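J.: Curious how this folds, go ahead:
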Amino acid sequence: MLDALVVGAGPTGLTMASELVRHGLRCRVVEQLEAPSVLSRALAVQARTLEVFDDFGIAEQALARGRKTEAFNVVGAGGVHTRVPMQAFSWLETRFPFIFMLPQDATEALLAEHLDTLGVKVERGLALEDFRQDADGVEATLKRAGGGVERVKARWLLGCDGARSRVRKGAGIPFEGETYDDACVLADVRVEWPLGQGELVLMPSMHGVVGAFPMPGEYRYRLFCVMPRDMLPEGDETTPLTLEEMQRILERMSNVPVRVSEPRWMTRYRLHRRGAPRYRQGRVFLAGDAAHIHSPAGGQGMNTGIQDAYNLAWKLALVNKGRAPESLLDTYELERHPVGQMLLRGTDRLFGLMAQGGTPSRLLRTYVVPRVAKRLLGGSYTQRLMARFVSQLAIHYRRSPLSTERIWGEEVGGVRLEEGPAPGERVPELPVKGEGVERLHEVLRGPQHTLLLFTGLKPEAKARSGLVALARRLEEAYGPLLRARVVVAGEGEPGPFVLADGEGALHRRFGAGAECFYLVRPDGYVGHRERPIEPKRLEAELARRMGPPGAGGEKRVAS
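T.: Next comes the predicted model:
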């Protein structure tokens, strides 16, 4: 019996499979398409997704294949033009303080290559027909493109098969929501116009709104036009869109002269806002577009699916290995469903601001917004709000039952533990010196939990050596499930099990004036923090989350 069957080989399914394999599970990935899609589809790769790619060791490859976006432009009637630099992202505690554009076909190719290095290939031309589940697992019927049928047994079935998910339908999970009234056309084309390259563009008009996302390549853009349905050229959503039609639409809707050519993908479509009320049905889980779809405003969809997979895989692994109770899997929906709902609300508001409303709204967007855009969008407060939403770095699980803390004793050194990353929050990226590492996220890299033991800002030599011995003992006891490091303030050079925090910056950011510890989940979120460090309590916390000590014959997986 397989540990998991992943249905769908888009970014969500490929991420899910990669994580499951990295955690030591046996899985298969099936995809009904016989060849990888060459359509660009999702385009924006946000900062949090790039951090996941960094964990996989493929971030540099992604950066080499796409392009950064430096500014946002609003162009109104008569060509009135406001350019807002995206400098707000520079304050984010990440290696990737920018919006990055990488077509989905390139993202899928990169993830498929990564999965291949882990020894798993996507099985194409293989569609899910139906399935049944019982207390022990799922039996799925797969149909090959040539007509052959195969039955597969797996402990878990993971539906990463998009908006028309057969897994969701087979599990009887509704897909609640609505279809927007507006009509849309989309084109990946070469664009010639009097605007700069490599920047986002929004052009509201009385006929609707034109948006442009820069793509890799000279003068390449993803253009989308949103308009009332009665303004759509002849034909419905299934009628192919021609370059000539796209040119005529732009001549009517664009506020600057524009010429398009060299199309790679063009389509008409309708926008939907839908979400599943639950992400789990027994041994069946939903992730990505199978669980939530929305307007492309904010460039969130693909990124959210990747985060769904990143959240679920490590939990499945611990349960499958018998190191955690099955109730751990309930936290997937508890943590990710609110994120999906927030996504639906946020993108709906953004889409409404950009494209919906009657004549007064169009007048406002066309004639007023471009003239005040810099004042509205250029301020530090507004840009920080935008950056927090778009980057997905502010997503948290503070209300999760997995987010716990115990804080006793006095604050030391003018810093407060409560001001550090709270349980359920993402661990920020910061410089730190360790053996072979220069960044905190390099310390976290891999499928294990990470234990950070802080010495406090004024460590004593005896206490330091005791913490190093504790870190060594715990890591040896838990094997591949745990990485333990002692963060030593005032230390210039790292050593075995030691991270050097020479100026104490890491201690201050984590509020670690006195001895304390942070336990970081495999997905990079704080699971538990505590002060002071009491070895027996610490060991009890580790056992509660990962089972009793003893590697159980598991081998450490390369990070």
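J.: C-alpha from now on. contacts and neighbour counts both.
T.: Noted.
J.: Tell me the buried residues in the helix or strand where Asp116 lies?
T.: Assigned by DSSP states H and E, Asp116 falls within helix 104-117. Applying a neighbour-count criterion of 16 or more other CA atoms under 10 Å, one finds 104-112, 114-115 buried in helix 104-117.
J.: How far does that helix sit from its chain's centre?
T.: Taking CA atoms, centre = their mean, to the nearest Å, one finds helix 104-117 lying 16 Å from the centre of the chain it belongs to.
J.: Heading C-terminal from that helix, find the next helix or strand.
T.: strand 122-124.
J.: Before we compare anything, build this one as well:
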Amino acid sequence: MATAALLRQQGIAVRVIEKNDAPTPFSKAVGVHARTLESMHALGVTEQLLSQGHPMHSFRLVDNGQTIMQAKFTNISSAYSFVVGLPQSCTERTLLARLISLGGRVEWNTRLVSIAQLGDRNDASQAAQVKLQHADGSEEIVSCNWLIGADGSRSAVRELAGIGFPGGDYGKSFILGDVKVDWAGPKYELQFFLSKHGYLLLVPMPNGLHRIIAQTDKLYEDFQGDEKPKATLAELQAIVDRQGPGNMRVHSPEWLTCAPFYHRRADTCLQGRTLLVGDAFHLFSPLGAQGLNTGFQDAFNLAWKLAYVEKGWAPVGLVDSYRDEREAIAKLIATITSKTTDYITATAWHRRMMRRLVTRWFNPTPKVQEQLPRLLAGLMQAYDGAQASPKGLPQAGTRVPHAWIPEGLGYKPLASLIHGNAFTLLLIANRVDTRTLQQLQAFCSQHLPLMPFLKVKLVTREVEAIDVSMPAGVEVIEDRLSSIFEAFDVTERAQVLVRPDGFTAQSSHGWSLDAVTAHFNKAQFAARPARTATREELVSHEA
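T.: Below is the predicted model:
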């Protein structure tokens, strides 16, 4: 839904095919991190997600009743210095409403039957071709410029495309439940309780619910037969009594399940004109809530690139960068989550002893107190930049730092300005004078008509009384708090070019507007006629 809404927002015709008959009623993934909340400004739904969720400002590891690690998300530099406990069902409904508001819809009870061809992205005449089956049993052959498999860990797109999904399990099983709890403990932090029996994770959620993930004594092999183990409230209570904080009663379950955890990554996320996003592409341990958040970053990376190709603004090779960037991120997160899961779930006495000693020793260090919350929040994800950026400025390929910008009598996060459909050129000047505006006017009149994907923001502490009018299309941001100047480590002048997904494309001290045009010329960005969807696509199948 996120990918479809982002594409619809760019004016691209999209069909959403879903074999189920409605959005999920289950909570499933529940942790929404800061980077996702920043990115959701692209769809204008950040405030809605916040209003529905339960914020947690810290996390804690308790081993046999003693805290061995505690760190705060409030130490990260973001407007959203917390993790939000929010059922996936709420997130889905929010995104569905946004998709509908953009003229889209979901074709429920519609199934992908086969893929006739994956398509050739280097040949415009070779589209992907699939067969669909509708709720009434009728079948339809569809040709599409792009086939996106965002259909979960059992992805039909991935399987029918013949893309491998190697990986493994952790040799253990877990019980997951969304329940009410009677307990006097804190509701503002994620809590891990470790013991010789394994671990138990407690996640506060809205409406008095808690997500509990607890290690059981069942094995992976127990789930391979026809009769798979079922979760019960009595079993969950017994595990909570044995492995939890004590004096806790669980009741009124809304969802209970029992399953092994897996780690898998697709052999590739791009084959012909077929792409994979989210769990169809990668499957991580749920510890750290990385799965859903990583999937959202896939969507925000991919959607603008597909839209630019479809509009004729960029060559089809731009889509290859989705594969290169997101496969590297998926590999990194898979490594981190697998090591963390092995570390947390260890039950052998010598490994527990070592974990207790090492974790206590590392707890006060910057690696835990500063870097770990940023890592979990998704703020440390980065792509290889085309060139190195000057020291102090946002580095090419990294997230643009958090800063506050004025809005009316108050302030809003810079993230709300830079995430969306277009590149953003932040031109930062301590003082704006006539010469500065003349330089800017020349750039805008010569280049902006050829760059419909670029918006220009002039950031300054002071605007001099000048005779030259502001160039059309340029927005002035008066940085009254010097928030951007400090976040970007700028004294006099700098420029930062930001991608639509909030990552830095390039940065430099001083202004070098020729470097901006060179960046797009090198990438062969150009204003060409956009692809026009057929009437049938827009009227009958638009979703």
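J.: Post the TM-score for the overlay when you can.
T.: The TM-score (TM-score structural alignment, normalised by the length of the second structure) is 0.87; 518 aligned residues with a CA RMSD of 3.0 Å.
J.: still on that earlier bit, can you tell me what sits against the helix holding Asp116 of the first structure?
T.: 9-11, 14-15, 17-18, 36-43, 56, 58, 61-62, 65, 121-122 (CA atoms under 8 Å, 6 or more residues apart in numbering).
J.: redo that, cut-off 7 Å
T.: Residues outside helix 104-117 of the first structure that contact it (CA atoms under 7 Å, 6 or more residues apart in numbering): 10-11, 14-15, 18, 37-43, 121.
J.: thinking again about what came up before, Leu499 of the first structure: which of the buried residues of helix 104-117 of the first structure is nearest?
T.: Nearest to Leu499 of the first structure among the buried residues of helix 104-117 of the first structure, counting by CA to CA, is His114 at 29.1 Å.
J.: ok, the equivalent of that closest one over in the second structure to Ala2 of the second structure distance?
T.: In the second structure, His114 of the first structure lines up with Arg98, judged by TM-score structural alignment. Taking CA to CA, to the nearest Å as the measure, Arg98 of the second structure falls 9 Å from Ala2 of the second structure.
J.: Looks like Gly261 of the first structure contacts Asp188 (just checking).
T.: You called it Gly, but residue 261 of the first structure is Ser. No: judged on CA atoms under 7 Å, Ser261 of the first structure makes no contact with Asp188 at a distance of 9.3 Å.
J.: okay, these two: which has more neighbours?
T.: Higher neighbour count among Ser261 of the first structure and Asp188: Asp188, with 25 against 15, using other CA atoms under 10 Å.
J.: Contacts only, for that one.
T.: Per CA under 7 Å, 6+ apart, neighbours of Asp188 of the first structure: 221-223, 263-266.
J.: In CSV, list the residues you listed along with neighbour count.
T.: Converted to CSV, the contacts of Asp188 of the first structure look like this (neighbours: other CA atoms under 10 Å):
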residue, neighbour count
Tyr221, 26
Arg222, 24
Leu223, 23
Pro263, 16
Arg264, 14
Trp265, 16
Met266, 20
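J.: Closest one of those to Gly147 of the first structure?
T.: Comparing the contacts of Asp188 of the first structure against Gly147 of the first structure with CA to CA picks out Trp265 as the nearest, at 30.3 Å.
J.: can you confirm that closest one is in a strand?
T.: Yes: counting by DSSP: H, G, I helix; E, B strand; the rest coil, Trp265 of the first structure is located in a strand.
J.: So what does it match up with in the second structure?
T.: Residue correspondence, TM-score structural alignment: Trp265 of the first structure in this structure matches Trp255 in the second structure.
J.: contacting residues for that match?
T.: Trp255 of the second structure makes contacts with 26, 177-178, as judged by CA under 7 Å, 6+ apart.
J.: In strands, which of the residues you listed fall?
T.: 177-178 (DSSP state E).
J.: hmm, what's the outermost residue in the first structure?
T.: Outermost residue of the first structure with respect to the C-alpha centroid, by CA atoms, centre = their mean, is Lys462; its distance is 42.0 Å.
J.: Distance check, the aligned residue in the second structure for it against Trp511 of the second structure.
T.: Matched by TM-score structural alignment, Lys462 of the first structure corresponds to Thr434 in the second structure. Per CA to CA, Thr434 of the second structure is found 15 Å from Trp511 of the second structure.
J.: List just the nearest of the contacts of Trp255 of the second structure to Val62 of the second structure.
T.: Gly177 (20.3 Å).
J.: what's the matching residue for the closest one over in the first structure?
T.: Counting by TM-score structural alignment, Gly177 of the second structure lines up with Ala187 in the first structure.
J.: what does Thr46 of the second structure give?
T.: Checking TM-score structural alignment: Thr46 of the second structure goes with Ala59.
J.: What residues does that match make contact with?
T.: By CA under 7 Å, 6+ apart, Ala59 of the first structure lies in contact with 50, 53.
J.: Just the strands from the stretch 101-250 of the first structure, written as ranges.
T.: 122-124, 126-133, 138-144, 149-159, 176-192, 200-205, 208-214, 220-227 (DSSP state E, counting those that start in this stretch).
J.: Please name whichever of those strands is nearest to Pro97 of the first structure.
T.: Taking the strands of the stretch 101-250 of the first structure one by one with CA to CA, strand 200-205 is closest: 16.0 Å.
J.: what's the matching range in the second structure for the closest one?
T.: Using TM-score structural alignment, strand 200-205 of the first structure pairs with 190-195 in the second structure.
J.: Same check on stretch 163-174 of the first structure?
T.: Against the second structure, stretch 163-174 of the first structure falls on residues 153-164 (TM-score structural alignment).
J.: Could you give me the buried positions within the matching stretch?
T.: 153, 155-158, 161, 163.
J.: Mind checking which of these land in helices?
T.: 156-158 (DSSP state H).
J.: Return the closest of those residues with respect to Val130 of the second structure.
T.: Using CA to CA, those come closest to Val130 of the second structure at Val157, 9.8 Å.
J.: how near is the closest one to Gly149 of the second structure?
T.: From Val157 of the second structure across to Gly149 of the second structure, the span is 5 Å (CA to CA).
J.: ditto for Ala289 of the second structure
T.: For Ala289 of the second structure, the distance to Gly149 of the second structure - CA to CA - is 21 Å.
J.: Show me which of these two is the more surrounded one.
T.: Neighbours were counted for Ala289 of the second structure and for Gly149 using other CA under 10 Å; Gly149 has more, 22 against 19.
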